[in-house]
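**Student:** Following is a predicted model, sequence given first.
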Amino acid sequence: MGTAVSIELADDRPDPELRALIDDVCGWLHEVDARFSTYKDDSEVSRMRRGELTAASCSDDLRQVLAACADLWRDTDGYFDAYAAGPLDPSGYVKGWSVEVASDRLLAAGSANHYINAGGDIRMRGLHPEGGPWRVGIRHPWEADKLSWVLALTDGAVATSGTYERGNHVLNPRTGTPARGLRSVTVVGPSLALADAYATAALAMGEPGLTWLAKLATDGYDSAVVTDDGRAFSSANLPAAV
C-alpha cells in the first residue's frame, strides 16, 4: 500500500496469542496489497485495468470494493471517483476498508482493545494500555512537529487526507485538475472505510467540502479541516481531548 502499518494490542493475553493475532492482521494486509495494488502487474486491479478480468470473474473482495466505490460516487455527487485519473484506482477506499476488516478480525478473535494505524488512517477499539481512550494527534499541515488537534476515542476511526505530504495528489474529477482550497481534512466516525473515502471526497471538493462535511455530522461523521489559506474548522461533536 506504499505505507507503514503499526498495530498495538492492549489485551491481557499470553504473548504467543498476541503475536498470532498480529500475524493474522499482517497476512490480511499483504493479501489486500497483492490483490488491489496498482503497481503490481499481477494484481487483480492491474489485470482489470488491462481488460483481462471482468467484474463477474474477479474475487468477492474486489466486487465488494467496486460496489462500495459506486455507492460512494453517488453519495458524494461524483467527487469520490475510483476512475478520476482514468484507469480504475480504488486506493482511496481500499486502505480504510482493509484496516476496518482487520479490526473486525481482531475483535472476532477476542481482541477488544487495539489500535491500527495505516499511514494516518486509524481504527481503534476499547481502551489504551494505560486505561482511558486512545489519543490521536492530527498533524499541523505546515509545521510537522506541531499538532492542530488531539482526539480521544475508545471506539472509532480517524482518517486524514491532505496535500502537505504528497502534494496535490487528489484530483477534482469534474475538472481533472488537482484539488484546491483545503489543505487537510480529517474525518472521525464509526467506519474507517467511509471516513477515509469521505476525507478524500471533501478534499476533492475544495472549500464547498466544508458545507458537505457539516451535513455528514448528522450521520455520526465529525470533521476537522484546515484550508489552504490557514483557516481551521471543526464540527461541534469532534471528540477533541480535554
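**Tutor:** Good, I have the coordinates.

**Student:** CA atoms for contacts and neighbours, from now on please.
**Tutor:** OK.

**Student:** which stretches of this structure form strands?
**Tutor:** 5-9, 114-118, 121-125, 134-139, 147-153, 155-162, 171-172, 177-178, 182-189, 222-227, 232-234 (DSSP state E).

**Student:** L18 is nearest to which of those strands?
**Tutor:** In terms of Cα to Cα, the element of the strands of the chain nearest to L18 is strand 5-9, at 7.2 Å.

**Student:** that older thread, want to throw the strands of the chain into CSV with distance to S59?
**Tutor:** As requested, these are exported to CSV (distance: least, Cα to Cα, whole Å):
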stretch, distance to S59
strand 5-9, 24
strand 114-118, 23
strand 121-125, 25
strand 134-139, 34
strand 147-153, 34
strand 155-162, 26
strand 171-172, 28
strand 177-178, 32
strand 182-189, 28
strand 222-227, 33
strand 232-234, 39
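
**Student:** can you list these in a markdown table and add distance to A84 and mean neighbour count?
**Tutor:** Below are those laid out as a markdown table (distance: least, Cα to Cα, whole Å; neighbours: other Cα atoms under 10 Å):
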| stretch | distance to A84 | mean neighbour count |
| --- | --- | --- |
| strand 5-9 | 26 | 17 |
| strand 114-118 | 23 | 21 |
| strand 121-125 | 21 | 27 |
| strand 134-139 | 27 | 18 |
| strand 147-153 | 30 | 17 |
| strand 155-162 | 16 | 25 |
| strand 171-172 | 7 | 22 |
| strand 177-178 | 10 | 16 |
| strand 182-189 | 18 | 27 |
| strand 222-227 | 22 | 24 |
| strand 232-234 | 27 | 15 |
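
**Student:** Name all residues that make contact with D121.
**Tutor:** In this structure, D121 makes contact with K95, G96, A157, V158, A159, T160, L192, D196, judged by Cα atoms under 8 Å, 6 or more residues apart in numbering.

**Student:** Quick one: the helices in this structure, in order.
**Tutor:** 15-36, 44-49, 60-75, 91-108, 192-205, 208-216 (DSSP state H).

**Student:** now the first one against helix 91-108, angle please.
**Tutor:** With axes from the mean of the first three to the mean of the last three Cα atoms, to 10 degrees as the basis, helix 15-36 and helix 91-108 are set at 150 degrees to each other.

**Student:** Can you list the helices and strands that helix 15-36 packs against?
**Tutor:** helix 44-49, helix 91-108 (3 or more Cα pairs under 8 Å, 6 or more residues apart in numbering; DSSP states H and E).

**Student:** dropping in the other structure now:
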Amino acid sequence: MGTRVELVMGLPISLDLRDDGDFSAAADDVFGWLRAVDARFSPFKVDSEVRRYDRGELTTGELSDDLVEVLGLCAEYEELSGGAFKARLPGRPLDPCAVVKGWAVQRAADRLRAAGARNFCLNAGGDVVTAGEPEPGRPWLVGVRHPEQFEAVCAVIGSRDGAVATSAEYERGAHIVDGRSGLPAAGLLSVTIVAADLTVADATATAAFALGAEGIGWAASRPGCSVLIIDADHRVHRSAGLDLH
C-alpha cells in the first residue's frame, strides 16, 4: 500500500504498510479512529469527554468504556510509580494524554491486524508500533531522536511485532511533571522503552521520566520492558537485549 501521513493529535502520524492488496479502507479506519480519540479525550478541546467529565458534567457512570479504561490505566501507573505519574495535578485540569496516545495508537494497530495487515509500521511522533517486517529478513528500524541535537538520532532500534516509545523534553519543553512534588521532572534527558505493546511502552516511558534518576531501575524492572535511558550526566543506561543497529 505504501505510506500515508496525516496530522492528528497535533503531530504527524505515519502508516507504512508493506502488504499486498488494497488496505485503503483499513487505513481510513485507523486515521478516523485516531481523530475520534483526539476529539473525545483531548484536554484542550472544550467539548471533549475528558473536559466535560473534569467540569462535572458527566458522572463516572456516564463515561464511555474507553475513557473508563484510560482512567484505569492512569490510576495503575500512578500507583506503580509511587505518585510520580499523575493525570490530575493540583490546580490543573485532568490530562490523560500520557496514556491516551500510546493506548490509541496500539488500538489502531490492533484494528489493522484485524483487517488482515501483517507487515506495517505505525509511527505517532516517534512512538511506534511495528508488525512483521518491511522486507523478508529485516526488522523495522526505529530511530531514537537525540535529546539535545536537533535532527540527530542517538540510537536505531530494530523492531518486529513490538512497540517503541520515547519520553523527553525536546518537543514540548519541561512538560513532564513529577506528581510527588508538582515540579518539572529532573534527572533524565531521554527515556526509551521497548515492549510488546505501545500502551505499556508509552506509559512506562512517561512514568520513568517523571521519576527522574529513580526511573532508570524502575523501568528496567518492569515486566517485558527493555530500556535505553540517557541521564542528566549524559550516561547511557540500556538493557542487554536491545536490538541496536
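**Tutor:** Received, thanks. Just so it is clear, the model here is predicted, and its values are computed rather than measured.

**Student:** Any idea what the TM-score is?
**Tutor:** Superposed pair, TM-score by TM-score structural alignment, normalised by the length of structure 1: 0.94. Supporting alignment: 236 aligned residues with a Cα RMSD of 1.3 Å.

**Student:** on that earlier part again, so which of the strands of structure 1 gets nearest T76 of structure 1?
**Tutor:** Across the strands of structure 1, closest to T76 of structure 1 is strand 171-172 (Cα to Cα), at 12.1 Å.

**Student:** Superposed on structure 2, what's the mean shift for that closest one?
**Tutor:** By mean Cα distance after the TM-score superposition for structure 1, the fitted strand 171-172 of structure 1 averages 0.5 Å away from its aligned residues in structure 2.

**Student:** Find me the equivalent region of that strand in structure 2.
**Tutor:** Using TM-score structural alignment, strand 171-172 of structure 1 lines up with residues 177-178 of structure 2.

**Student:** which residues touch that stretch?
**Tutor:** Outside stretch 177-178 of structure 2, the residues that reach it (Cα under 8 Å, 6+ apart) are G83, A84, F85, K86, L183, P184, A185, A210, L211.

**Student:** Name only those of these that count as buried.
**Tutor:** G83, A84, F85, K86, A185, A210, L211 (16 or more other Cα atoms under 10 Å).

**Student:** which of those residues lies closest to P96 of structure 2?
**Tutor:** K86 (8.4 Å).

**Student:** Pretty sure A195 of structure 1 sits against V188.
**Tutor:** Yes. Using Cα atoms under 8 Å, A195 of structure 1 is in contact with V188, at 6.2 Å.

**Student:** tell me, what's touching those two both at once?
**Tutor:** A157, V158, A159, Y221.

**Student:** which two of the residues you listed lie the greatest distance from each other?
**Tutor:** A159 and Y221, at 10.7 Å, using Cα to Cα across the shared contacts of A195 and V188 of structure 1.

**Student:** Quick check: neighbours shared by the two?
**Tutor:** By Cα under 8 Å, 6+ apart, the residues touching both A159 of structure 1 and Y221 are V187, V188, A195.

**Student:** The second one pairs with which position in structure 2?
**Tutor:** In this case it means V188 of structure 1. That one, V188 of structure 1, aligns with V194 by TM-score structural alignment.

**Student:** How about the contacts made by that match?
**Tutor:** G162, A163, V164, A165, A201, C225, S226, V227.

**Student:** E100 of structure 1 now?
**Tutor:** R123, S191, L192, A193.

**Student:** List buried members of those by neighbour count.
**Tutor:** Counted by 16+ other Cα under 10 Å, the contacts of E100 of structure 1 give R123, S191, L192, A193 as buried.

**Student:** residues in contact with the second one?
**Tutor:** Residues touching S191 of structure 1, when contacts are defined by Cα under 8 Å, 6+ apart, comprise E100, G156, A157.

**Student:** Deepest-packed of the helices of structure 1, please.
**Tutor:** Most buried of these, by mean neighbour count (mean count of other Cα atoms under 10 Å): helix 192-205, with a mean of 28.

**Student:** counting contacts, what elements does that helix pack onto?
**Tutor:** Against helix 192-205 of structure 1 (3+ Cα pairs under 8 Å, 6+ apart) you get helix 91-108, strand 121-125, strand 155-162, strand 171-172, strand 182-189, helix 208-216.

**Student:** Mean distance of that helix to its aligned residues in structure 2, please.
**Tutor:** Mean deviation for helix 192-205 of structure 1: 0.5 Å (mean Cα distance after the TM-score superposition for structure 1).

**Student:** Then stretch 20-30 of structure 1?
**Tutor:** Mean for stretch 20-30 of structure 1 is 0.6 Å (mean Cα distance after the TM-score superposition for structure 1).

**Student:** so that stretch matches what in structure 2?
**Tutor:** Against structure 2, stretch 20-30 of structure 1 falls on residues 25-35 (TM-score structural alignment).

**Student:** re the thing from before, so for A240 of structure 1, which of the strands of structure 1 sits nearest?
**Tutor:** strand 147-153 (4.3 Å).

**Student:** which helices and strands does the closest one pack with?
**Tutor:** Using 3+ Cα pairs under 8 Å, 6+ apart: strand 147-153 of structure 1 touches strand 134-139.

**Student:** how about the strand it packs on, which residues of structure 2 does it hit?
**Tutor:** Going by TM-score structural alignment: strand 134-139 of structure 1 matches residues 140-145.
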